[in-house]
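J.: have a look at this prediction, sequence included:
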Amino acid sequence: MKKYLGKQEYEVLKELGSNPLRFPGSDVLFYRFSRGLIFTDEIVFFIEDGRVADIAITEYILGIAVKNIFYQPTEKMEFVEANLLSKKKHIFS
């Protein structure tokens, strides 16, 4: 996640593909990646002034969201991992 924060939008498009799901007039890029038959990751990039300002990742098993990982802007760069099934949170840098 850290490697994409602050990157320009065109760099993300070049690296992950130029056809993300995007709604008209939106500065949000959605990518979906399958891992095996039952696992899917959805990565959402929030773009401000042409750069990645925030990222959120949702992990799915059989189409059910089980975990969110997102950037939490604080004095130091921290990411929060929220297990959606047990409601536990884990903060890491």
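T.: Sure thing, it's come through.
J.: all contacts plus neighbour counts: C-alpha atoms, from now on.
T.: Noted.
J.: which parts of stretch 69-76 are buried?
T.: By neighbour count with 16 or more other C-alpha atoms under 10 Å, stretch 69-76 contains the buried residues 69, 70, 71, 72.
J.: okay, pairing it with this:
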Amino acid sequence: MDKQIQKLKQYLERYLGKTKAQIYSEYGKPETISDNNIWFYDRKKIFFFKDEICFFFTDDKVADITVTEYVFGIPLHNIFYNKGQVPEYIISPVKYVL
């Protein structure tokens, strides 16, 4: 299994179904909140790498998670999970225009 998919799968196994309060207690205040049902968190890695984790809530519980990978602040890939679809996991390159 691809390392990017493994990363998303670990987040799904750990956080799917958790409440907003549980996510808040572990990650703190989100960097961005969209419509109160989508929370964004930045996870810095080594120097110029970071992941943006996006939690989607339904009825105040995590219903989905996506991860966007960045290098030098430029988004490279979005990693999605599509329950029951084929393929279940999708890695989509981000088209970045300067």
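T.: Received, thanks. For clarity, every value in this text was computed on a predicted model and none was experimentally measured.
J.: okay, and which of the buried residues of stretch 69-76 of the first structure map to helices?
T.: When helices are assigned by DSSP state H, not one member of these lies inside them.
J.: which position in the first structure pairs with residue 47 of the second structure?
T.: Residue 47 of the second structure maps onto residue 37 in the first structure when the alignment is built from TM-score structural alignment.
J.: for residue 27 of the first structure, which non-adjacent residue is closest in space?
T.: For residue 27 of the first structure, the nearest residue in space outside its immediate sequence neighbours is residue 47; the separation is 5.1 Å by C-alpha to C-alpha, 6 or more residues apart in numbering.
J.: then residue 59 of the first structure?
T.: Spatial nearest neighbour of residue 59 of the first structure, excluding adjacent residues (C-alpha to C-alpha, 6+ apart): residue 41 at 4.6 Å.
J.: helix or strand: which one has that neighbour?
T.: When secondary structure is defined by DSSP states H and E, residue 41 of the first structure falls within strand 39-48.
J.: average distance between that strand and the second structure?
T.: Aligned to the second structure and superposed, strand 39-48 of the first structure gives a mean residue distance of 0.6 Å (mean C-alpha distance after the TM-score superposition for the first structure).
J.: run through who's touching that strand.
T.: When contacts are taken as C-alpha atoms under 8 Å, 6 or more residues apart in numbering, the neighbours of strand 39-48 of the first structure outside the stretch itself are 9, 27-35, 52-63.
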